[in-house]
Every structure is written in structure tokens, then in C-alpha cells.
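K.L.:
structure, please.
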Amino acid sequence: MSFTLAIVGRPNAGKSTLFNRLVGKKLALVDDQPGVTRDLREGEARLGDLTFTVIDTAGLEEATDESLQGRMRKLTERAVDMADVCLFVLDARAGVTPTDEFFAELLRKRAPRVILACNKAEGAAADAGLIEAYALGLGEPLRISAEHGEGMADLYAALMPISDAFAAKAAAAAETAPETDIFLPEDDGSEELDLGAAEEAWRPSTARPLQVAVVGRPNAGKSTLINRILGEDRLLTGPEAGITRDAISLQIDWDGLPMRIFDTAGMRKKAKVQDKVEKLSVSDGLRAVKFAEVVVVLLDAAIPFEQQDLRIADLAEREGRAVVVAVNKWDIEDDKQQKLRDLKEAFERLLPQLRGAPLVTVSAKTGRGLDRLRAAVIKAHEVWNRRVSTARLNRWLSGMLEAHPPPAPQGKRIKLRYMTQAKTRPPGFVVMCSHPDKMPESYSRYLVNGLREGFDMPGTPIRLHMRGQGDRNPYQSRKKPGPSKLRKHLDKGPAKAPGRGSGKSRPR
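P.N.:
From the prediction side, this is the model:
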């Protein structure tokens, strides 16, 4: 049982830098300008032999209305309430400000435990701010530097008693807990059990949840959709476009489906992205797509299938991810049937590389259509992991060759000998053939479309590789005899038949 540490403080105090230091990765976006972090980001931290959950929060603002700063403050206050201990970070070089004094009073009332830390404390320029921090009444401040890793030993010493208290509480709870373990008979090693285990190996579990990334243009409703799935306002939302900056990952259980879902920043056209923070946000979202297994491309029902939507969907397909297209804000549409027919026609025409991928209409505001979205995600992941036996593939290949034999470019006939599946996630197939470099792209597409229809793999990316087989002369690799060896062979003369020319008479 580990504890939860929330890092709070004014904007630009170095909270995200300290968060990255504790988790050992550059997960949170860091920049010199204040207010980069807006959402709550969780991570597994390690400090010495201590392991705990750390939460990076937005900078505390004094706004209390429904503005963007006010909504950011509400999320930070929520992190304070759910954390076991709060690390209040000050900027030692700026000293203690009236805002710091206000939030110190707030933490004294709401937080169960508070640790005071003065960041950017390397050098003599931070001495004055360190002395001022004593006046906040939160105990002795820690002198740390998140950028250079100084003061981590003092932070470890401050967290050690808290960790010991939680470990003792967990041990006491384990002793008093009722016996609930169920002992199953051991596996007898039968083949049926092994095959069943292999069949279930790909299914998501709590230890390895399904990785899902929600991507799309700004203001498409990605954060609102994830909040609706969670059943709580966990992510910052609002009418402003481009609120989300970090690719926030949340581990949830969606009606029995273990899942880690990524909320990404809205992706605009590359020419319109000028701000440095937005560039970092887009690159963070692209990284989430590469780590995901299923990508949900969220469209706005009012302006679907714009050029940027097509680029995002094509990116997910090129990365080899299972794709689900979801159309949000369906509750404001009047003529839903006609709109749905137009969407399906545009989808088949504009995204032929994803032909057959699920197209789901949802409403993140009301929650309508989320059951269909969940079923589409499960189906896409199942197809993405599908494996076809070699025998079935070769029977299918024979039928495809009979229907349409491969062409003979430049008079050279291409022979397709056999086919096998080399990998899954996404499905990858290898065809052994002659002259693979002369295979037209059109015939490869013919085989890929046939695979989708023949083995029920709609929408998932399929990789088809043509590989040449050994058609060369078996004697080609042998070395020809040199002139000296050929001369010796000729000097020996013709070989004599046995029993002849020896001068001896044969017995009668």
C-alpha cells in the first residue's frame, strides 16, 4: 500500500520539473512560461527505496469563478483532497508572495499533511527566500533543486515516516482481513488447457490494460468524452479550444474492460502551430498514438472529415494501430438518418485505407452511444490481434489465384507459391513468390482487400510483404575449375574401362 503525493504551488515554481525528476521520465511538459500544466497528471514515483503515486497539478490561481483559471484551481483543490500528503513548492529566488501566503492557509485547512519545499534553491541567491519560507508556519522548508536533483535526500527523509505509517497500516489491515483466497486444482498439463490459455493471452487485464488514445482536432470534445466514460470531471474542459496540453493517461475499468486511456491535445495544421508549447503538446499526442493499441479518431459532427481529420486517421493507420472513428456532438443533429448516410459515404470515399473500420456516433455531453463505442473498441482490438493458420491462408490464396492470376510484367510470370502470417498487432503476412520486385501495387491491394473480406478483418491495418524464394541455379554458387585443374584433368587421358587394355587374357 503506497501513499499519494500531490505537488502544488504557484505557476512556474518548478512542479512539473520535480514531477519528471520523481518519475524518472519526461512525462510532463516543461517550459519557461507559466501556466503550461492544466490537467492533473499521475505517475509512479521512485525515490530511493520508496515507491508512491505522485500527482502534478496546475499552478494555483486566486480565481474562483468559472473562467479557465478558476476551473484549473478546482482541479488542483480536488488533487489536494485526494492526496495523502501535499508538497507545497515555492520559488526560492522569487521569495514568498502574498499568493503563497494565501494558499499556505488553504493547505493548512484542507491538506492532511503538508511538506514545504523551496525549489530553485541552488546558490546564494535563494537564501533570502528560504528564510522567508519559515514565516508560513508549515515547518522547516526543504532546500531542493528539481532541475539539478539537489535536496532529494532531504525529501526522502521527510517522506520516510509517512511511508512507514502507511506500511504499518497496510500490514494491520492484512492481518484483520477475512480469508477470501480460493485455491484451484493444479493444471494437469492437458493440451486443452494450454490452448485455452493461449487463446486468452491477448485479452486485456488489470496488469496489462488495453491502451486507447483519443485524438482529433481542437474542441472536438475529447476531454468531455473521457470524463463521461469515467463518470466524473477528471479532465479540464470548457468552450475554449486547445485547453488540453499534456497527453494525460488514466487507468480505468470501463464496464469490466481494463483500459488505459490517453487524452491528447487537439492537433491543428502544421502551418498554424507557431507557439512552442503547442508544438510540444502535438508531439506529446503523437507519442501517445505510437504507444496506443486502439486509436479513437474523434470528429465534430458539424464539420466532419476535414483535411486535418483525414491526416490524423492516416497517421494512425501508418503507425499500424487499430482505428475507430467516432462522430461527437450527435445530440445537436436534426436529420440524423441523412447525416449518417452522408458520413458513411464520405468515410468510404475519403479513407479507403480504413475501409470497414467502425464508425460510431456518440454524444459526450449526454453519454449516448458510449456502449456502441466500447463494443467497437473491443472489436477493433480483437481484429488487430487476429491470427490465421497457414493452411487456411494457402487455401484462400489458391482461390484468389484462380479468380485473378498475377500479371506477367516484361514477359516474366510471377509465381505465388505459399503464404503465412508472420505477426499480429497489426496482422502481417508474407507471400513467397518469384520476382517480388516486379509485383504491381494493384495486385497487392487486391490481396489485402481479399484478406479483409475472407477472414473478417475490416478496418485494421494489414501489412503484406512479397519475398523471393530460391529460384537460382543450384550449381550457380559452385566455383568453375581453373585452367591448371582443367589441364591436369585433360593430361590424364580418357578413363579406361575396367578389365580392358591391361594385356591380360580373361579366363575362358
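K.L.:
use CA for all of it now, contacts and neighbours both
P.N.:
Will do.
K.L.:
helix, strand or coil for the spatially closest residue to residue 132 that is not a sequence neighbour?
P.N.:
The shortest distance from residue 132 to any non-neighbouring residue, by C-alpha to C-alpha, 6 or more residues apart in numbering, is to residue 96 (6.2 Å). For residue 96, the assignment made with DSSP: H, G, I helix; E, B strand; the rest coil gives coil.
K.L.:
so what's residue 96 up against?
P.N.:
90, 129, 132-133 (C-alpha atoms under 8 Å, 6 or more residues apart in numbering).
K.L.:
list buried residues within those.
P.N.:
90, 129, 133 (16 or more other C-alpha atoms under 10 Å).
K.L.:
closest one to residue 385 out of the residues you listed, please.
P.N.:
residue 90 (48.8 Å; C-alpha to C-alpha).
K.L.:
quick check: which element contains the closest one?
P.N.:
Taking DSSP states H and E as the definition, residue 90 sits inside strand 85-91.
K.L.:
what's the first helix or strand after that strand?
P.N.:
helix 98-110.
K.L.:
buried residues in that next one?
P.N.:
Along helix 98-110, these residues count as buried under the neighbour rule (16+ other C-alpha under 10 Å): 100, 103-104, 107.
K.L.:
got the angle for that helix vs strand 85-91?
P.N.:
Put simply, helix 98-110 runs at 170 degrees to strand 85-91, going by axes from the mean of the first three to the mean of the last three C-alpha atoms, to 10 degrees.
K.L.:
from the rest of the structure, what touches the very next helix or strand once past helix 98-110?
P.N.:
If you walk from helix 98-110 toward the C-terminus, the next helix or strand you reach (DSSP H and E) is strand 114-119. Outside strand 114-119, the residues that touch it by C-alpha under 8 Å, 6+ apart are 13-14, 85-92, 107-108, 129-130, 133, 138-146, 158.
K.L.:
repeat that for 6 Å
P.N.:
Outside of strand 114-119, the residues within contact range by C-alpha atoms under 6 Å, 6 or more residues apart in numbering are 85-92, 141-145.
K.L.:
which helices and strands sit right next to whatever helix or strand comes next after that strand?
P.N.:
Following strand 114-119 in sequence order, the next helix or strand is helix 127-132 (DSSP H and E). Using 3 or more C-alpha pairs under 6 Å, 6 or more residues apart in numbering; DSSP states H and E, no helix or strand is in contact with helix 127-132.
K.L.:
which other residues reach helix 127-132?
P.N.:
92, 95.
K.L.:
ok, residue 53 - contacts?
P.N.:
So, once contact is read as C-alpha under 6 Å, 6+ apart, residue 53 ends up touching 4, 43-45.
K.L.:
closest to residue 113 among those residues?
P.N.:
Using C-alpha to C-alpha as the measure, the one of these that approaches residue 113 most closely is residue 4, at 11.0 Å.
K.L.:
spatially nearest residue to residue 427, not counting backbone neighbours?
P.N.:
Nearest non-adjacent residue to residue 427, counting by C-alpha to C-alpha, 6+ apart: residue 462, 5.4 Å away.
K.L.:
I'd like the structure of this one too, to check against the first:
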Amino acid sequence: MSRLATIAIVGRPNVGKSTLFNRLVGKRLALVDDQPGVTRDRREGDGHLLGLDFRIVDTAGFEDYDAATLPGRMRVQTEKAVREADAALFMIDGRAGVTPLDEEIARWLRSEDTPIILVVNKAEGKQGENGLMESYSLGFDNPIALSAEHGEGIVDLFDALRPIVDGFDAAAFEAVPPRGSLGEDGGDEEDEDAPLGPLKLAIVGRPNAGKSTLINRMIGEDRLITGPEAGITRDSIRVDWQWEKDGEVHEIQLFDTAGMRKRAKVVEKLEKLSVADALHAVDFAEVVVLLLDATKGLESQDLHIADRVLQEGRALIVALNKWDVAEDPSSLFNGVRGALEDGLSQVKGVPVLSISGATGKGIDTLVRVAFEQRAIWTNRVSTAKLNRWFENAVENNPPPAPGGKRIKLRYITQARTRPPTFVVFGTRTDSLPGSYTRYLVNGMRKELGFQGVPVRLNFRNSRNPYDE
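P.N.:
Model prediction:
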């Protein structure tokens, strides 16, 4: 199968790599802030430039630290991105000129086999011109003067990329989810008639619950940066994965997200952006795994996250991670399940699983259950079957008659899936108590197989032609 050329963007922190990445993908996917070191994990997207299509990779700022430190682990990811790429854009800051770290990065890049294109960002104005002249000392071909923020120099970048990209045939890659569904404009409406594609599975939870470690274990490589420090992940990173089971290959899009702390503790702008990006990933996902730290148990913040997932209408799975080091696991499991039944009373039957991202225990079960929950989440019940159940439910437990005035429920229809949404038509439905709504929803879960997913039930009054 043919593929797209892969282009990596490298450079020291805060030279504008993520700004260029966002411009090339045409969406604000990567977090951008004035402070250095915002990007940590590699982020990939589908780049487009004046008719050229390619895979673009944003990387963390290159810093000279020991590999055991967090900046050192970030540098290792950057080095892997360059070695796996078909070409790399080496970006420097034209206003700052060539720095000793730029020279060190240049020496490293010259030792690699990957073709390098030197890009001088922030090159507008006289300050930028001085940096452009200095860049010739780095030993690469003619540098490209660019302004990633304002779009200047894009034609020159096109000319430099064209010989590389033209060597590859365009392939049918699914585009990275737009910011409208994984971003700032809110979630797009799903086309429920479209065939099911790859399972969109987001991993959420509090900081240091082991989300990145779990995804690395799933895909079998150190794709995401992990470590003892809390809050390493900032961007929501998509990783494409193929899960093989019983001789069949299943496509999955995994989303690693930033840890979500209590809102009162989130005061820094960057952490607010990271949490917002995690919530956008929830909007885009089909199934969301709430990862709990088994050594800490269930906390109120976990219930807040779960409630947010269910409010967005996503299928939810609760997974107790670090099960291999949990104390009194049986008591812990039963306690968490009981607390979830009380705290998430609006959705009964949410799956609770025990796993270990470190050892891989329970991962196959987790993925299997995720596919099962998506099947429930996308299930459509025939109108005939639905109304047979509805008639029996109303007959067995007729709606009340507040004030002596009868409420008549006529029929029900399924308006949509993803999540399952139903509309009941009748008279005086606005007087129906919440307890009767719960009775109907619980009956649907039990009789129609909607256990563990959010079900939305709306009511409509039949129009009386003599009202006027």
C-alpha cells in the first residue's frame, strides 16, 4: 500500500514548531503558549500545503539533558521522530539568531540520514533578517525565511517539500479529527448511517493514573512519554493501533489525554488548555475508559469525570489500573463498584474492570468490552419491537394522573443512536414525574439491551387541532 511522506518538525523549545504544525494541518490541534516546553509527546496530523499532502509530526523542543530526566525522555521521542521521517524541518528563531543549542542540534541532524530543510521562523522584519544571515553558518542548504504565525514564506516551503513529497503516492489516510470534533468549536453531529470505522477509544482520568503507560503497553512500544512525574501529558495524542484477536484485525484510534484535577486546583493557563483538550477528546470518542489508580481508589474527582463523559453521551468503562500492586483487591473492587452504582445512578451497568498497564493484565478484556459497549451505543431497535415493549411497560405500570388528569402515552420511536435517543409521544407529558421516566429508561436497559450506556428519553405532546 502506498503512503504519505512523513515530515517531522524539530528545533529547540519555543521557536514556533507547534504554530507551523497547526498551520499545515489547517486546525489548532497542538497546544500553543508563550512559555517554552509546551509540547512533550509527538503529535501527528495530515498536512496540506498548496496541493501537497503529507504526514506532519510536531515534536518536543530539543534540549540537552540526561535521558533519565523528563526533558531527556522528550528528546528521545524527538530523535525517534526524525529517524522515522522522510524529511525534517529544522526550525530556528530568526529574531534570536543562532544559539549554541541550535548549533548542537545542527551537528546531531548532520549525523543523521534524514534529509534536513532549514527553516528560519519569525523572519519578518529586520530582526529576522539578521537571524536568516546567521543561519547559513549551520551548514545546510539555503534556509527558508518563514513566519508560521502570519503565513509568510509558505511558497518557499512548498518548493522545498515538493521534491520529497512527490516521491510518494497519495494514500487514503483518514484525516486527523478536526478541531470541530476534537477541538474548540464543539463536537460535530455523528452521521449514524455511516458505517462503523475504527473504534475511537479515549483514556481519561486523574494525573498519574497510568494512561500513557497503558497505551504504550497496548501498542507494544514507548510511543508516549511516561514517568513518575504527574501531569506529563498535555496534548491529547491520537495513536492508531491494530488489535488482533482470533485471527481478525480490528482498527482502533487511541486517545491519550491530560490528567484532570479538581477545577479549583487548575489555575495555570496551560493546564486549563490541557484539560480542555482532554474534554475535546471525550467529545470525539465513542467509548471512554476512566482509568483509576487502584492504589488510591475512587475519589470524588473520578465521579465528576465519569459524569462529564455520560453527559456527553459517550459509552463509559471504568478500569482499575495498577491492579498488580493493589492492596486487598477484592474489597477494593467491590467498594468501587458500589460507589459507582450510587454515584452514577443515571446509568446502570457501567462495566468495571481490573487491569495493569505495567504488566498487560486485562488489556484484551478491556478492548473486547469496549467493542461490545460501542455495539450497544450504536444499536437501533426496530419500531415494532420498541412499541411492543412500550405497550407492555405502560400496561404493567400506567403513568400517574396528577390532579386527577390522565397522562396518555401513545407510542415511542428511536430518534437516533450514538447515544441511543428515544422520543415518547402522548398528552400532558410535561406533567410526567421523573420517577416514571427512570422506570421507562431502566426497562429499556433491561429488556432492550442498553446496559451501561447513556440513554436519552424525550417527550412530545401530541398536537390538538382544536387548541386554537
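K.L.:
which residues of the second structure does the strand holding residue 90 of the first structure align to?
P.N.:
Counting by TM-score structural alignment, strand 85-91 of the first structure pairs with residues 87-93 of the second structure.
K.L.:
mean shift between that stretch and the first structure?
P.N.:
Superposed on the first structure, stretch 87-93 of the second structure shows a mean distance to its aligned partners of 0.4 Å (mean C-alpha distance after the TM-score superposition for the first structure).
K.L.:
in contact with the residue positioned nearest the centre of the second structure, which residues?
P.N.:
Geometric centre of the second structure, nearest residue: residue 281, 3.2 Å, by C-alpha atoms, centre = their mean. Residue 281 of the second structure is in contact with residue 182, counting by C-alpha under 6 Å, 6+ apart.
K.L.:
could you check how far the residue nearest to residue 427 of the first structure is from residue 276 of the first structure?
P.N.:
Here the criterion is C-alpha to C-alpha, to the nearest Å. By it, residue 462 of the first structure lies 36 Å from residue 276 of the first structure.
K.L.:
neighbour count winner among those two?
P.N.:
residue 462 (22 against 9; other C-alpha atoms under 10 Å).
K.L.:
what's the more buried one aligned with over in the second structure?
P.N.:
Matched by TM-score structural alignment, residue 462 of the first structure corresponds to residue 455 in the second structure.
K.L.:
how far away is that match from residue 275 of the second structure?
P.N.:
Distance, residue 455 of the second structure to residue 275 of the second structure, by C-alpha to C-alpha: 26 Å.
K.L.:
Provide the aligned range in the second structure for stretch 14-21 of the first structure.
P.N.:
Stretch 14-21 of the first structure corresponds to residues 16-23 in the second structure, going by TM-score structural alignment.
K.L.:
which residues sit against that stretch?
P.N.:
Contacts of stretch 16-23 of the second structure (C-alpha under 6 Å, 6+ apart): 28, 30, 148.
K.L.:
got CSV for those residues, with secondary structure and neighbour count too?
P.N.:
Shown next, in CSV, are the contacts of stretch 16-23 of the second structure (DSSP: H, G, I helix; E, B strand; the rest coil; neighbours: other C-alpha atoms under 10 Å):
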residue, secondary structure, neighbour count
28, coil, 19
30, coil, 25
148, coil, 23
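K.L.:
and of those, the nearest to residue 467 of the second structure?
P.N.:
Proximity of the contacts of stretch 16-23 of the second structure to residue 467 of the second structure (C-alpha to C-alpha) peaks at residue 28, which lies at 51.1 Å.
K.L.:
what's the burial count for the closest residue to the closest one other than its chain neighbours?
P.N.:
Nearest residue to residue 28 of the second structure, sequence neighbours excluded (C-alpha to C-alpha, 6+ apart): residue 22, at 5.0 Å. Residue 22 of the second structure has 21 neighbouring residues, counting by other C-alpha under 10 Å.
K.L.:
which element is encountered next along the chain beyond the host helix or strand of residue 22 of the second structure?
P.N.:
Counting by DSSP H and E, the element that carries residue 22 of the second structure is helix 17-25. As assigned by DSSP H and E, the chain's next helix or strand after helix 17-25 of the second structure is strand 43-49.
K.L.:
which stretch of the first structure lines up against the helix or strand just after that next one?
P.N.:
Per DSSP H and E, the first helix or strand lying C-terminal to strand 43-49 of the second structure is strand 52-58. Structural correspondence for strand 52-58 of the second structure: residues 50-56 of the first structure, per TM-score structural alignment.
K.L.:
just give me how far that stretch sits from the chain centre.
P.N.:
On the basis of C-alpha atoms, centre = their mean, to the nearest Å, stretch 50-56 of the first structure is displaced by 21 Å from the centre of the chain it belongs to.
K.L.:
mean per-residue distance, that stretch to the second structure?
P.N.:
Mean for stretch 50-56 of the first structure is 0.3 Å (mean C-alpha distance after the TM-score superposition for the first structure).
K.L.:
in that stretch, which residues are buried?
P.N.:
51-56.
K.L.:
buried ones in stretch 161-175 of the second structure, by neighbour count?
P.N.:
When neighbours are counted by 16+ other C-alpha under 10 Å, the buried residues of stretch 161-175 of the second structure are found to be 161, 164-165.
K.L.:
in helices only, show me those.
P.N.:
In this view, these that belong to helices under DSSP state H are 161, 164-165.
K.L.:
among those residues, which one lies nearest to residue 447 of the second structure?
P.N.:
So of those, ranked by how close each gets to residue 447 of the second structure (C-alpha to C-alpha), first place is residue 165, at 55.0 Å.
K.L.:
quick one: the residue mapped onto that closest one from the first structure and residue 21 of the first structure, what's the gap?
P.N.:
Per TM-score structural alignment, the equivalent position to residue 165 of the second structure in the first structure is residue 163. Residue 163 of the first structure sits 19 Å away from residue 21 of the first structure, going by C-alpha to C-alpha.
K.L.:
out of the contacts of residue 53 of the first structure, who's nearest residue 405 of the first structure?
P.N.:
residue 43 (55.2 Å).
K.L.:
can I assume that closest one is in contact with residue 54?
P.N.:
Yes - in this structure, residue 43 of the first structure is within contact of residue 54 by C-alpha atoms under 6 Å, at 5.5 Å.
K.L.:
kind regards, and thank you for your time.
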